[in-house]
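S.K.: Sequence and computational prediction follow.
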Amino acid sequence: MIKSLQDSTILHNGVKMPWFGLGVWKVEEGHEVKEAVKAAIKAGYRSIDTAAGYGNEEGVGKAIKESGIPREELFITTKVKNGDQGYETTLEAFETSMKKLDLEYLDLYLVHWPVKGKYKETWKAIEKLYQDGRIRAIGVSNFQIHHLEDLMVDAEIKPMVNQVEYHPRLSQLELREFCRKNDIQLEAWSPLMQGELLQHPILEEIGNKYNKTTAQVILRWDLQNEVVTIPKSVKEHRIIENANIFDFELSQDDLEKIKSLNQDRRIGPDPDNFNF
């Protein structure tokens, strides 16, 4: 059982990655993102997930500096955006991200989306950065099984993480099993389905049983399925509440009830058909 906010999974290269973190997608650059990250770190979070495409790396970097927590205790993720994919452009994009974050090294760098005809070159650049010691772990985001298989045909290094849309309406069972068999850690973005599931009667019923919110039930479900999760919030009380999930465990019956909610339904773009 994952027992605390500081508990980590061990990636296939031996690096420890916290099971739980803060995502900052759509969090405004400047004061808003800085205060959200500082609130999370103060609450005990040690993992922060941003992306070049979010436009808020600078604020994340400032929050890290102002948090007072030693850099080596934090796990920072960012991603190369689609317009920067390709070999040389990825190397340049990485340097830009590092300047904005004001960091000496990165804990995890991800290919944000599987841009057709580009993601293999992007991966080669990321492998180089990893081999040069600039990044502690590397991975992908929004890759389906066929993207991973295609990438691994030529890759020198297998991805350590695959961050995907994952929630009770999109439980990605085949992808989760593929990643498990290949020792790729699955990570959930939009685990709360942007709030769409928070009034679901089955989740409310389970929450009442444990005196927990539906959000806490969903986030606990992620962890019990061995999926790293990074819920987003800008409100300090919600950041604290989201992390209050280490004092209960869902029963097998609860897990089955939540599993039954799957509809293979996305709220984000289809990784085989996206346009940005």
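M.R.: Okay, I see it.
S.K.: Please count neighbours and contacts with C-alpha atoms only from this point.
M.R.: Noted.
S.K.: what about the closest residue to His200 other than its chain neighbours, neighbour count?
M.R.: Leaving aside its sequence neighbours, His200 sits nearest to Thr214 (CA to CA, 6 or more residues apart in numbering; 7.9 Å). Look at Thr214: counted by other CA atoms under 10 Å, it has 23 neighbours.
S.K.: Ok, the one 5 residues further on next?
M.R.: Residue crowding around Leu219 was assessed by other CA under 10 Å; the count is 25.
S.K.: Look at Ala215 and say how many residues are nearby.
M.R.: 24.
S.K.: is it true that it touches Gln194?
M.R.: No. Ala215 is not in contact with Gln194 according to CA atoms under 8 Å; the separation is 10.5 Å.
S.K.: quick check: longest helix of the protein.
M.R.: helix 87-101 (DSSP state H).
S.K.: for the residue nearest to His200, what are its contacts?
M.R.: Contacts for Thr214 (CA atoms under 8 Å, 6 or more residues apart in numbering) come out as 197-200, 203-204, 206-207.
S.K.: mind listing what's buried in the longest helix of the chain?
M.R.: For helix 87-101, burial by neighbour count (16 or more other CA atoms under 10 Å) applies to 87, 89-91, 93-94, 97-98, 100-101.
S.K.: A further structure is provided below for comparison with the first:
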Amino acid sequence: MTASSSVPSVTLNDGASIPQLGFGVFRVDPAETERIVGDALEVGYRHIDTAAMYRNEDGVGRAIAASGIPRDELFVTTKFPNNGSGSAADALRHSLDQLGLDRVDLYLIHWPRPKLGTALSAWQELIELQQAGLATSIGVSNYRAGDLGLIIGETGVIPAVNQIELHLEFQQRELKELHTQHGIATEAWYPLGGGEITSAPALHEVAKAHGVTPAQAILRWHLQTGNIVIPKSNRRERMAENFDVFGFELTDVELAALAAVDQGAAGRRGGDPNEL
């Protein structure tokens, strides 16, 4: 068994499959992206998550090309900024050119942009791009319950994924429950949540019980609670550590202890979709 084959897949509501553990490149220096993604692919990651707003799609593309890994063994996600600067069609074609691909496996709307009022029109554009074969699956990112209700009600097309900030201190339970009701997969960005979270006493107790690091325990929590998760690191040894989360399992008691770390809305650390 190869390292990459140990990663479970989640079946999306359109029938496609996505590796549950991937590698994110948010805030990865464009000048370092090719090396970093190349390291991640060598470690065993086959799911790479980028975005036009990260300005490092070209580095991701170069790493993919240099890896020699067959295209059908890779899952590549990128995102439409939805910032009023152009159409989704133009944005995706530019992203594909940067990535050196003829399609992406998943195309997401990066933010709902309530101030622009484009949550629905952007979704309608993505539906057309999927129909054109430029994206195998389509979804959203940072969409709130009202945004999901709007786009599903108006188009009848349910997003395959909603990628949201989700970590121990911001577990987004109500939104996750809505996802479950609609068959939307939950994908967690900022999954480790920062240094303050990794110092939580309950987390250290769980990590110690299994002889793993706090980060490994967090990632295991994500996997066992059904989240798709995309940790990032610039260091190969940390990438390997984050990938080594399949040799242990958390008990129900441990899962409950980690659930209690949640701080609700007070735990948000990233951008607020209500304000962007």
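M.R.: Good, I have the coordinates. Quick caveat, the model's predicted, so the values are computed rather than measured.
S.K.: now what about the longest helix of structure 1, what contacts it?
M.R.: 52, 57-62, 78, 80, 84, 104-106, 121-126, 129.
S.K.: Likewise for stretch 251-263 of structure 2?
M.R.: With contact meaning CA under 8 Å, 6+ apart, stretch 251-263 of structure 2 is reached by 168-171, 200, 202-203, 206, 221.
S.K.: same deal with stretch 223-238 of structure 1?
M.R.: 1-2, 18-25, 27, 32-33, 35-36, 39-40, 48-49, 185-192, 219, 222, 239, 242, 250.
S.K.: Would you map the strands across structure 2?
M.R.: Along structure 2, the segments classed as strands by DSSP state E run 9-11, 17-19, 23-24, 47-49, 75-80, 104-109, 135-141, 161-165, 185-189, 228-229.
S.K.: Tell me where the stretch 101-250 of structure 2 has helices.
M.R.: 119-131, 145-155, 173-182, 201-210, 214-224, 236-243 (DSSP state H, counting those that start in this stretch).
S.K.: most tightly surrounded among those?
M.R.: helix 214-224 (a mean of 22; mean count of other CA atoms under 10 Å).
S.K.: Not counting sequence-adjacent ones, nearest residue to Thr213 of structure 2?
M.R.: Ala207 (5.6 Å).
S.K.: Mind putting the buried residues of helix 87-101 of structure 1 into a markdown table with distance to Ala155 of structure 1?
M.R.: Converted to a markdown table, the buried residues of helix 87-101 of structure 1 look like this (distance: CA to CA, whole Å):
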| residue | distance to Ala155 of structure 1 |
| --- | --- |
| Tyr87 | 14 |
| Thr89 | 19 |
| Thr90 | 16 |
| Leu91 | 17 |
| Ala93 | 20 |
| Phe94 | 19 |
| Ser97 | 24 |
| Met98 | 24 |
| Lys100 | 28 |
| Leu101 | 28 |
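S.K.: mind putting the strands of structure 2 in TSV, distance to Gly117 of structure 2 included?
M.R.: Shown next, in TSV, are these (distance: least, CA to CA, whole Å):
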stretch	distance to Gly117 of structure 2
strand 9-11	31
strand 17-19	30
strand 23-24	28
strand 47-49	26
strand 75-80	15
strand 104-109	13
strand 135-141	15
strand 161-165	18
strand 185-189	23
strand 228-229	28
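S.K.: related to what we said a few turns ago, closest one of the contacts of stretch 251-263 of structure 2 to Leu134 of structure 2?
M.R.: Gln171 (32.3 Å; CA to CA).
S.K.: Could you find the closest non-adjacent residue to the equivalent of the closest one over in structure 1?
M.R.: Taking TM-score structural alignment for the superposition, Gln171 of structure 2 sits opposite Ser171 in structure 1. Counting by CA to CA, 6+ apart, Ser171 of structure 1 lies nearest to Asn262, which is 6.0 Å off, once chain neighbours are set aside.
S.K.: what's the answer for Tyr105 of structure 1, then?
M.R.: Per CA to CA, 6+ apart, closest to Tyr105 of structure 1 is Arg134, 5.1 Å.
S.K.: Surely that neighbour touches Leu106?
M.R.: Yes. At 6.4 Å, Arg134 of structure 1 and Leu106 qualify as touching, with contact defined as CA under 8 Å.
S.K.: if you count what's nearby, which of the two comes out ahead?
M.R.: For Arg134 of structure 1 versus Leu106, neighbours defined as other CA under 10 Å are more numerous around Leu106 (23 against 18).
S.K.: how near is Gly15 of structure 2 to Ile138 of structure 2?
M.R.: 12 Å (CA to CA, to the nearest Å).
S.K.: Comparing these two, which residue is more hemmed in?
M.R.: Between Gly15 of structure 2 and Ile138, counted using other CA under 10 Å, the more crowded position is Ile138 (26 against 11).
S.K.: who touches that one in this structure?
M.R.: 106-108, 126-127, 130, 159-161.
S.K.: okay if I get those residues as CSV plus distance to Gln181 of structure 2?
M.R.: Shown next, in CSV, are the contacts of Ile138 of structure 2 (distance: CA to CA, whole Å):
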residue, distance to Gln181 of structure 2
Leu106, 21
Tyr107, 22
Leu108, 20
Leu126, 22
Ile127, 21
Gln130, 23
Pro159, 12
Ala160, 13
Val161, 13
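S.K.: Across to structure 1, which of those residues hold up?
M.R.: Mapped onto structure 1 and checked by both residues aligned by TM-score structural alignment, their matches' CA atoms under 8 Å, the contacts of Ile138 of structure 2 keep the contacts 106-108, 126-127, 130, 159-161.
S.K.: re earlier: which one, of the strands of structure 2, ends up nearest to Ile152 of structure 2?
M.R.: Short answer: strand 135-141, nearest of the strands of structure 2 by CA to CA, at 11.4 Å.
S.K.: mean deviation (superposed) between the closest one and structure 1, please.
M.R.: Comparison of strand 135-141 of structure 2 with structure 1 after fitting gives an average deviation of 0.4 Å (mean CA distance after the TM-score superposition for structure 1).
S.K.: contacting residues for the residue nearest to Thr213 of structure 2?
M.R.: 213-214, 216-217.
S.K.: ok, 6 Å please
M.R.: 213-214, 217 (CA atoms under 6 Å, 6 or more residues apart in numbering).
S.K.: Give me the distance between the two termini of stretch 18-36 of structure 2.
M.R.: 21 Å.
S.K.: can you give me the offset of that stretch from its chain's centre?
M.R.: Relative to its chain's centre, stretch 18-36 of structure 2 lies at 11 Å (CA atoms, centre = their mean, to the nearest Å).
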